[in-house]
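> Sequence and predicted model, in that order:
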Amino acid sequence: MDVEPATVIHAYGVVCTDAAIDVPATGIGGAGVALLDAGPVSGVFSIVPGASYGAAAWEEHAEDPAWLAQVATEHQRVLNDLVRDIDVLPLRLPAMYRDEVQLHQMLEAETPLFLAVLQALHDHLEWSVHLYLVGEPEESTVERPASGSEYLRQRIDALSRRDSARGNRERLVRDAYASLADLSRQSVVNQPQDSTLSGRREPMLLNSAHLVCRRHERLFLAGVEEVAARLARDGITVEVSGPWPPYNFVELGTDRVDPAEARP
């Protein structure tokens, strides 16, 4: 039976070593945050209790949304603090290592990849845009049908109007996304979130992410305001958040690092 180590390493992301870095004071579970120099790149990490954040804890809480959300929030907070001033590549959860030696070996092995991605995404951040349907045009009042055929005609007309409204909304959403994509270096459409994730009762029509140069943030946000003004009269509201690390434009994990191979 494997014994859980007293402490494990939780890694947040990767940065260029020569960047002027001021790491946050605390991270996961209130643990201190530090840098591990691996040559051209450094890892941002915390030393956390193995009993609370080791492999067994992740397995135990795999179906515990409250625990997962808490860890994800604390993980993201560290990355958000870093990304205000420097480029950072986020590591996806659970970015856990046995010790600093194992993390250092991963950083060394992946240095060419990390440097290439850091260069490609230099000075770019991610912005999230959500569109919600908050209101629909009211159905016009119709006279009580005088016959079965009249009732059927009214039903067909109502369905036709709804189909037309749905088609119009889809066109508006496509146009809105295209407008914002034109102001972004890259854009991606994700699956719309349900109310549990979005925190809103209204249906989400668009869940998009946009990679924007820091110098062009004001231009992008002005474009968001223009889109919001256009959509408001059709009962669609726009929610923008960020800037975030480029989660949707770089997916860096630890899958290629075999813990057995990383043992000293």
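Great, that's in hand. Residues are numbered from 1 along each chain as shown.
> contacts and neighbour counts: CA atoms only from here.
Fine.
> max-length helix in this structure?
helix 148-182 (DSSP state H).
> right, and the helix or strand after it?
strand 186-190 (DSSP states H and E).
> Buried residues of the longest helix of the chain, list them for me.
By neighbour count on 16 or more other C-alpha atoms under 10 Å, the buried set for helix 148-182 is 154, 169, 172, 173, 176, 177, 179, 180, 181.
> how far away is the last one from residue 213?
In this structure, residue 181 and residue 213 are 13 Å apart, going by C-alpha to C-alpha, to the nearest Å.
> hmm, back to that, now the two most distant members of the buried residues of helix 148-182.
Taking C-alpha to C-alpha as the measure, the buried residues of helix 148-182 reach their widest spread between 154 and 181, a distance of 40.4 Å.
> So residue 42 belongs to a helix, correct?
No - per DSSP: H, G, I helix; E, B strand; the rest coil, residue 42 lies outside any helix segment and is strand.
> how about it, what does it touch?
By C-alpha atoms under 8 Å, 6 or more residues apart in numbering, the residues touching residue 42 are 14, 15, 16, 17, 35, 36, 107.
> if I look at it, how far off is residue 114?
For residue 42 relative to residue 114 (C-alpha to C-alpha), the value is 10 Å.
> Between the two, which contacts overlap?
With contacts taken as C-alpha under 8 Å, 6+ apart, residue 42 and residue 114 have residue 14 as neighbours in common.
> who's in contact with whichever strand or helix holds residue 222?
When elements are assigned from DSSP H and E, residue 222 belongs to helix 217-232. Residues from elsewhere that reach helix 217-232 (C-alpha under 8 Å, 6+ apart): 172, 176, 179, 180, 183, 184, 212, 236, 237, 238, 240.
> how much space between the fourth one and residue 84?
Read that as residue 180. As judged by C-alpha to C-alpha, residue 180 and residue 84 stand 22 Å apart.
> what's the distance between whichever helix or strand comes after the helix holding residue 222 and the middle of its chain?
Next helix or strand after helix 217-232 toward the C-terminus (DSSP H and E): strand 236-244. For strand 236-244, the separation from the chain centroid amounts to 12 Å (computed by C-alpha atoms, centre = their mean, to the nearest Å).
> Moving C-terminal from strand 236-244, which element do we reach first?
helix 259-262.
> Contact partners for residue 107?
Residue 107 is in contact with 38, 41, 42, 43, counting by C-alpha under 8 Å, 6+ apart.
> Distance to residue 102 for the residues you listed - can I get that in JSON lines?
As requested, the contacts of residue 107 are arranged in JSON lines below (distance: C-alpha to C-alpha, whole Å):
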{"residue": "38", "distance to residue 102": "11"}
{"residue": "41", "distance to residue 102": "15"}
{"residue": "42", "distance to residue 102": "13"}
{"residue": "43", "distance to residue 102": "12"}
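> before we go on, here's another structure to hold up against the first:
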Amino acid sequence: MDSLIYLYGLIPTKEAAKQLCPSLKGFDGIGDVYTFPIGKITAIVCNLDSENYSEESIKEQINNNMEWLQEKAFHHHETVMKLSKIFTIIPLKFCTLYNNSASLETAVQSNESKMMNTFALIAGNEEWNLKIYCDDQLLKKQVSQSNPTIEAKREEISQLPKGKQFFEKKKLDKVIETELEEEKNKVSEKIHSHLREFALKGNVKRPWSNDVTGRKDNMTWNGVYLITESKVEDFLEQIQQYEKEMRESGWQFEASGPWPAYHFSSFS
């Protein structure tokens, strides 16, 4: 059968020449992961049977076989993680496939300049993630007691006839919800801005829902940072300081890393 090329990531060829690729099983659990040099860039790949791993069959598995998806996604992640500890790697997304080696070569060659610039950016640096969580009920109580807008509205309501107060209090609840969201964003943005001082780059991702996190408290911020190795300790110490100072106010911080530079490298 014809073979598809499964691409895990790209590394500088000069690094591949100095360090052998570790012995790893490929995506199908049968073949091996191997290196495929393409000029200054080396692809780390494995071969897959084109019938068993056609686009249609993979979509079928992803949509209807959660056990398969979890197993294969874990394999991809673990493989890229192991490679990232040895090489400067541009990690590829899960299930990046090419019909043959020629199509892979063309894609890499057409993006060579961009990839070499990316290697220069991420070499010697680490990607870290920070998720910020908040106890909305606790923070809402604090906001409703200290926010000038809410205090003014509460005073205004107290001067109204009893009949009108009920409906105005309902409106006040909406004001409190709005002020709560603004407070969460303001605090999170301030923290993000400060943490970027430790990083070469810092990006914001969409917060995860409670269904994804499995937590009762809400994720208010999801940031990723590219940090020089020498500054990682300072970065983490600052997060620990935030945790210490803000825990009683309902804030929690969850830092994780280092990760392959998924958010600071891309390959079309």
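Okay, I see it. It should be emphasised that the depicted structure is a prediction, and the values quoted were computed from it without experimental measurement.
> And the TM-score between them?
Scored by TM-score structural alignment, normalised by the length of structure 1, the superposition of the two chains gives a TM-score of 0.79; 245 aligned residues with a C-alpha RMSD of 2.8 Å.
> on that earlier part again, of all the contacts of residue 42 of structure 1, which comes closest to residue 70 of structure 1?
Closest approach between those and residue 70 of structure 1, by C-alpha to C-alpha: residue 14, at 21.5 Å.
> Can you find the partner of the closest one in structure 2?
In structure 2, residue 14 of structure 1 lines up with residue 10, judged by TM-score structural alignment.
> distance of the residue lying closest to that match once chain neighbours are set aside from residue 108 of structure 2?
Leaving aside its chain neighbours, residue 10 of structure 2 sits nearest to residue 43 (4.6 Å; criterion: C-alpha to C-alpha, 6 or more residues apart in numbering). Computed as C-alpha to C-alpha, the residue 43 of structure 2 to residue 108 of structure 2 distance reads 8 Å.
> Please list all residues in contact with residue 244 of structure 1.
Contacts were defined as C-alpha under 8 Å, 6+ apart; by that measure residue 244 of structure 1 touches 80, 83, 125, 126, 127.
> Give me the subset of those that lies in strands.
125, 126, 127 (DSSP state E).
> So the second one sits against residue 240, correct?
Just to be clear, that refers to residue 126 of structure 1. No - at 10.8 Å, residue 126 of structure 1 does not count as touching residue 240 under the criterion of C-alpha atoms under 8 Å.
> Who are the contact partners of residue 40 of structure 1?
Applying C-alpha under 8 Å, 6+ apart, we find residue 40 of structure 1 in contact with 16, 17, 18, 111, 115.
> how close does it get to residue 107 of structure 1?
Per C-alpha to C-alpha, residue 40 of structure 1 is found 9 Å from residue 107 of structure 1.
> Equivalent analysis for residue 214 of structure 1, please.
As judged by C-alpha to C-alpha, residue 214 of structure 1 and residue 107 of structure 1 stand 27 Å apart.
> likewise residue 151 of structure 1?
Applying C-alpha to C-alpha to residue 151 of structure 1 and residue 107 of structure 1 gives a distance of 70 Å.
> hmm, what's the outermost residue in structure 2?
residue 161 (51.9 Å; C-alpha atoms, centre = their mean).
> rewinding a little: of the contacts of residue 40 of structure 1, which pair is most distant in space?
Pairwise distances across the contacts of residue 40 of structure 1 peak at 13.8 Å for 18 and 111 (criterion: C-alpha to C-alpha).
> mind checking what residue 218 of structure 2 lines up with in structure 1?
Match for residue 218 of structure 2 (TM-score structural alignment): residue 203.
> and the next element down the chain from the helix or strand hosting residue 14 of structure 1?
Here residue 14 of structure 1 sits within strand 7-16, counting by DSSP H and E. Heading C-terminal from strand 7-16 of structure 1, the first helix or strand you meet, by DSSP H and E, is strand 34-37.
> so how much does that following strand differ from structure 2 once superposed?
With mean C-alpha distance after the TM-score superposition for structure 1, strand 34-37 of structure 1 departs from structure 2 by a mean of 1.0 Å once superposed.
> Return the distance of that strand from the chain's centre.
With C-alpha atoms, centre = their mean as the basis, strand 34-37 of structure 1 stands 25 Å off its chain's centre.
> likewise stretch 44-55 of structure 2?
Relative to its parent chain, stretch 44-55 of structure 2 has a centroid offset of 27 Å by C-alpha atoms, centre = their mean.
> same thing with stretch 76-88 of structure 1?
13 Å.
> what's the answer for stretch 36-53 of structure 1, then?
For stretch 36-53 of structure 1, the distance to the chain centre is 22 Å (C-alpha atoms, centre = their mean).
> Tell me the buried residues in that stretch?
Buried residues in stretch 36-53 of structure 1, counted by 16+ other C-alpha under 10 Å: 36-38, 41-50, 53.
> ditto for stretch 201-210 of structure 2
For stretch 201-210 of structure 2, burial by neighbour count (16+ other C-alpha under 10 Å) applies to 201, 202, 207.
> Of the residues you listed, which is the nearest to residue 176 of structure 2?
residue 207 (21.3 Å).
> ok, back up a step: dump the residue contacts of the match of residue 218 of structure 2.
Neighbour list for residue 203 of structure 1: 132, 133, 134, 194, 195 [criterion: C-alpha under 8 Å, 6+ apart].
> preserved in structure 2, out of those residues?
Retained in structure 2: 132, 133, 134, 194, 195, out of the contacts of residue 203 of structure 1 (criterion both residues aligned by TM-score structural alignment, their matches' C-alpha atoms under 8 Å).
> neighbours around the closest residue to the second one other than its chain neighbours, how many?
In space, residue 133 of structure 1 comes closest to residue 236 once its chain neighbours are excluded; the distance is 4.6 Å by C-alpha to C-alpha, 6+ apart. Residues near residue 236 of structure 1, counting by other C-alpha atoms under 10 Å, number 22.
> And residue 236 of structure 1, what's its match in structure 2?
Following TM-score structural alignment, the counterpart assigned to residue 236 of structure 1 within structure 2 is residue 251.
> any idea how far its match lies from residue 90 of structure 2?
Counting by C-alpha to C-alpha, the separation of residue 251 of structure 2 from residue 90 of structure 2 is 34 Å.
> Also residue 167 of structure 2?
Residue 167 of structure 2 sits at a distance of 57 Å from residue 90 of structure 2 (criterion: C-alpha to C-alpha).
> Thank you kindly, that will do.
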